[in-house]
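Asks: Please work out how this folds:
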Amino acid sequence: MLRITLIRSLTVVPVLFGISVISFLVIRMIPGDVISSIMGQDFGDPAVEAEMRRYFGLDMPVHEQFFTWFGDLLRGDLGTSMRTGQPVLDEILQRLPSTLLLAISALLVAVLLSIPLGILSATRRNGPLDAVARVVSLIGLSVPNFWLGILLVYVFSVSLGWLPSQGASEGGGLLDNVRYLVLPAVTLGASLAAINMRMTRSSMLEVLNQDYVRTARAKGLAERVIMVRHALRNSLIPVVTVLGIELGALLGGTVIVEQVFAWPGLGTMVIRGISQRDYPVVQGTLLFLAFFYVLVNYLVDLVYTYLDPRLRSGH
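Replies: Sure, this is the predicted structure:
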């Protein structure tokens, strides 16, 4: 187990290095830079522009800019925003709670919808409920997040006036916070619920066909006991694995939903950084999100290895 843990830990390093290189280069492939974003394309004083490029280090060759940034990164410094002058890490930590709240809420929505529906669909295979659940999951997989978000805003905010359409609660109570959170969480959790429902259904069907389930029925155990103690516990292992991976992906996947609902999270910060060519903000945020995603995948991989002895033995 220790050997496997060390091997998986070493694989994280090249992944993060590759992500740092890609994030550094891709943002610089976009036409323009922070100087032209601040001053406009028609600014007429080349001397001031050259001085600002020197101040931000943009006059250096790209490889020198990368090694300077990467050296600071190894010391835990993600850089300073060219727009606000604030450390990028501080800005990330300010917005991280909002993104985590949205991601965890969306995951909770997905769990509450998908697991019961997946179990019912598997236990009533080929029945009317199974057919309806599969159609609903197919719709959930097919509908884009941004379109679903706009539709929910139109129905529940514009037409009915039940929920706020944008923003987050500032200093309100629990109920007020929940009202702002409902629409973005449902929008983000819908596609996850569809994926997990199908995963739960297929996993449950596989377990129900195992010999130990048939043996339990032959011994006369109640169907409820068979489902809870035998089928459900074993069928949820792959589902829990997928949920853990989705939590890591959700942090980066909230970008579009945050834009639709003007949610003050990391996604909004990345979009703002791209539009303003704020290189340190974009590079630092993308690397942070990638690190979190890789970390969650790494932890899920270790947990799954611990739960399944066959992976530890190499079979």
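
Asks: contacts and neighbour counts: CA atoms only from here.
Replies: Noted.

Asks: Test my guess that Thr80 contacts Asp90.
Replies: No. The pair Thr80 / Asp90 is not scored as a contact, 9.3 Å apart, by Cα atoms under 8 Å.

Asks: Which residue would you name as the spatial centre of the chain?
Replies: Per Cα atoms, centre = their mean, the C-alpha nearest to the average position across the chain is that of Leu250, at 1.3 Å.

Asks: OK, contacts around the residue lying closest to Asn145 once chain neighbours are set aside?
Replies: The spatially closest residue to Asn145, leaving aside those adjacent along the chain, is Thr187, at 6.0 Å (Cα to Cα, 6 or more residues apart in numbering). Neighbour list for Thr187: Ala106, Asn145, Leu148, Gly149, Leu152, Val257 [criterion: Cα atoms under 8 Å, 6 or more residues apart in numbering].

Asks: Next: Ser121.
Replies: Leu129, Asp130, Ala131, Ala133, Arg201.

Asks: Quick check: which element contains it?
Replies: Using DSSP states H and E, Ser121 maps to helix 88-123.

Asks: Can you list the buried residues in that helix?
Replies: 88-89, 91-92, 95-96, 98-100, 102-111, 113-115, 117-123 (16 or more other Cα atoms under 10 Å).

Asks: before we move on, back to that, just the buried positions in the helix or strand that contains the residue nearest to the centre of the chain, please.
Replies: Leu250 belongs to helix 233-253 when assigned by DSSP H and E. By neighbour count on 16+ other Cα under 10 Å, the buried set for helix 233-253 is 234-236, 239-253.

Asks: now it, how far from the chain's geometric center?
Replies: Put simply, helix 233-253 sits 11 Å off its chain's centre (Cα atoms, centre = their mean, to the nearest Å).

Asks: and the nearest residue in space to Asp301 that is not next to it in sequence, what is it in contact with?
Replies: Spatial nearest neighbour of Asp301, chain neighbours left out: Thr241 (7.9 Å); criterion: Cα to Cα, 6+ apart. Thr241 sits next to Val300, Asp301, Tyr304 when contact means Cα under 8 Å, 6+ apart.

Asks: Following up with a second sequence; could you model it the same way so I can compare the two?
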Amino acid sequence: MMRAHPWVAFAVRRAGRLVVSLLVLVTASFAMIHLVPGDPVRAALGTTADPQLVAARRHALGLDQPLLTQYWNFISGLLRFRLGESISVDLPVSQIISTRLPATLQIAVPAFVLIMALAIPVGMTAAVLTREGRRRRGELAFTAVTGVFGAVPEFLLAVGLVALFAVAFPLLPVASRGGPSSYVLPILSLTLIPAAALSRIVRVEALRVLGEDYMRTARAKRLPARLVYLRHALPNLLTSSLTLGGLLFTSLIAGTVLIENVFAWPGLGTSIVQAITQKDYPLVQGVVLVYGVAALLLTFLVDLAVAVADPHSTIRGS
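Replies: Model (predicted):
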């Protein structure tokens, strides 16, 4: 069956790699608590905590059991969507994550959509306008603007947006999640830098596509520009754009940690910083696991989307 359907074989291979990667991620997240020097329970409760309280907490967390037993309990708990108990707030880690995850997705997903919606048309338009050495000033302006945005750290950009739109011109709220206006600055902070970087890459790739023989043939047939660029050029940009977009989204998830703390956004980013500060290792472990699983699943979905967009080269090269 797989020989007759190479796309199925490709999907099965990618799914197998996903399973192996997930197993490695789960094992690494489990080992994280045991590789931290000292006793995580003692570190969370403080050096002056009652030894009986420390022992009771270790027993409640299962940290007094053999390592293999702890690993099996961890795996079986994951299969039931149980990530253990938080040391600092005495709540299930899964409950904390389910409460905080929507807030993170509410800024990460719109930011990703905006990145793709801005970077691809801007990069392609810049390539069309500046191909074959045309409009040198426009090329320099595009390179300068995107270069400046691409070089600015996300944290600094977020602070600059706060200073401009919340302090100098008090148009938008600074912190917390309230009405629709409270989403603007966090989403912009996550969008501008990746969109600038991706648009530069899209422009370079579009210039390559526009120089191909089939593009010259399409222009020689005097086809309308809309057909030339949208029907012939754009589909050939989707493969690289999807791949880069998937990589950007995985970095975007990590970028939410900084942005959420700048804007006091009640998402996973603020949770993991607070957990690290309070030495709440089970919560850190759970949040890291969620971030890792999200990145691996997104990479898997991007691979499938690229295979659909360009099945021959992708499946043959896998």
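
Asks: TM between them?
Replies: The TM-score (TM-score structural alignment, normalised by the length of the first structure) is 0.88; 306 aligned residues with a Cα RMSD of 2.2 Å.

Asks: ok so, going back, quick one: the helix holding Leu250 of the first structure to helix 88-123, angle?
Replies: Helix 233-253 of the first structure and helix 88-123 are oriented at 140 degrees to each other (axes from the mean of the first three to the mean of the last three Cα atoms, to 10 degrees).

Asks: Would you mind getting the average deviation of helix 233-253 of the first structure from the second structure?
Replies: For helix 233-253 of the first structure, the mean deviation from the second structure after alignment is 2.7 Å (mean Cα distance after the TM-score superposition for the first structure).

Asks: hmm, who's touching whatever helix or strand comes next after that helix?
Replies: With elements assigned by DSSP H and E, the helix or strand that comes after helix 233-253 of the first structure is helix 255-261. Here helix 255-261 of the first structure makes contact (Cα under 8 Å, 6+ apart) with 145-146, 149-150, 165-167, 184, 187-188, 263-268, 270-271.

Asks: okay, the very next helix or strand once past helix 255-261 of the first structure sits on what stretch of the second structure?
Replies: Counting by DSSP H and E, the element after helix 255-261 of the first structure in chain order, helix or strand, is helix 266-275. Taking TM-score structural alignment as the measure, the second structure aligns residues 268-277 with helix 266-275 of the first structure.

Asks: For the contacts of Ser121 of the first structure, pick the one with the most neighbours.
Replies: Within the contacts of Ser121 of the first structure, most neighbours by other Cα atoms under 10 Å means Arg201, with 26 neighbours.

Asks: in which helix or strand would I find the equivalent of that one over in the second structure?
Replies: Under the alignment (TM-score structural alignment), Arg201 of the first structure pairs with Arg203 in the second structure. Applying DSSP H and E as the criterion places Arg203 of the second structure in helix 184-210.

Asks: same deal with Ser313 of the second structure?
Replies: With DSSP H and E as the criterion, the answer for Ser313 of the second structure is helix 311-317.

Asks: how much distance is there from that helix to the middle of the chain?
Replies: 25 Å.

Asks: before we move on, back to that, quick one: which two of the contacts of Thr187 of the first structure are the most distant?
Replies: Ala106 and Leu152 (14.9 Å; Cα to Cα).

Asks: Now name the helix or strand holding the residue nearest to Trp265 of the second structure when sequence neighbours are not counted.
Replies: Spatial nearest neighbour of Trp265 of the second structure, chain neighbours left out: Ser176 (5.1 Å); criterion: Cα to Cα, 6+ apart. Following DSSP H and E, there is no helix or strand that holds Ser176 of the second structure.

Asks: quick one: the aligned partner of Ser176 of the second structure in the first structure and Leu108 of the first structure, what's the gap?
Replies: Using TM-score structural alignment as the criterion, the counterpart of Ser176 of the second structure in the first structure is Gly167. Separation of Gly167 of the first structure from Leu108 of the first structure (Cα to Cα, to the nearest Å) stands at 21 Å.

Asks: Check Ala216 of the first structure too.
Replies: Ala216 of the first structure is 32 Å from Leu108 of the first structure, where distance means Cα to Cα.

Asks: just Met199 of the first structure next, same as before
Replies: Counting by Cα to Cα - Met199 of the first structure and Leu108 of the first structure are separated by 16 Å.

Asks: Repeat that for Arg54 of the first structure.
Replies: Taking Cα to Cα, one finds Arg54 of the first structure at 48 Å from Leu108 of the first structure.

Asks: that older thread, any idea what the residue nearest to Asp301 of the first structure aligns with in the second structure?
Replies: Per TM-score structural alignment, Thr241 of the first structure is aligned with Thr243.

Asks: show me the contacts for Val158 of the first structure.
Replies: Here Val158 of the first structure is in contact with Ser165 (criterion: Cα under 8 Å, 6+ apart).

Asks: coming back round to it: show me the residues around the residue nearest to the centre of the first structure that make contact.
Replies: So Leu250 of the first structure contacts Ala103 (Cα under 8 Å, 6+ apart).

Asks: count of residues packed around Phe56 of the first structure?
Replies: 14.

Asks: Gln259 of the first structure too?
Replies: 18.

Asks: And the counterpart of Val257 of the first structure in the second structure, how close does it get to Phe165 of the second structure?
Replies: Counting by TM-score structural alignment, Val257 of the first structure lines up with Ile259 in the second structure. Ile259 of the second structure is 16 Å from Phe165 of the second structure, where distance means Cα to Cα.

Asks: of those two, who's got more company?
Replies: Per other Cα under 10 Å, whichever of Ile259 of the second structure and Phe165 has more neighbours is Ile259, with 25 against 15.

Asks: all helices of the stretch 1-150 of the second structure, in order?
Replies: Taking DSSP state H, counting those that start in this stretch as the test, the helices found in the stretch 1-150 of the second structure are 6-35, 40-45, 51-61, 67-79, 93-130, 136-151.

Asks: for those, which one sits closest to Asp310 of the second structure?
Replies: Comparing those against Asp310 of the second structure with Cα to Cα, the closest turns out to be helix 6-35 (11.1 Å).

Asks: on that earlier part again, between the contacts of Ser121 of the first structure, which is nearest Val21 of the first structure?
Replies: Closest to Val21 of the first structure out of the contacts of Ser121 of the first structure is Arg201 (40.2 Å), distances taken as Cα to Cα.

Asks: show me the contacts for the closest one.
Replies: Contacts of Arg201 of the first structure (Cα under 8 Å, 6+ apart): Gly118, Ile119, Ser121, Ala122.

Asks: what's the closest non-adjacent residue to it?
Replies: Among residues not flanking Arg201 of the first structure along the chain, Gly118 sits closest, at 4.4 Å (Cα to Cα, 6+ apart).

Asks: Contact partners for Ala197 of the second structure?
Replies: For Ala197 of the second structure, the contact set (Cα under 8 Å, 6+ apart) comprises Thr146, Gly147, Phe149, Gly150.
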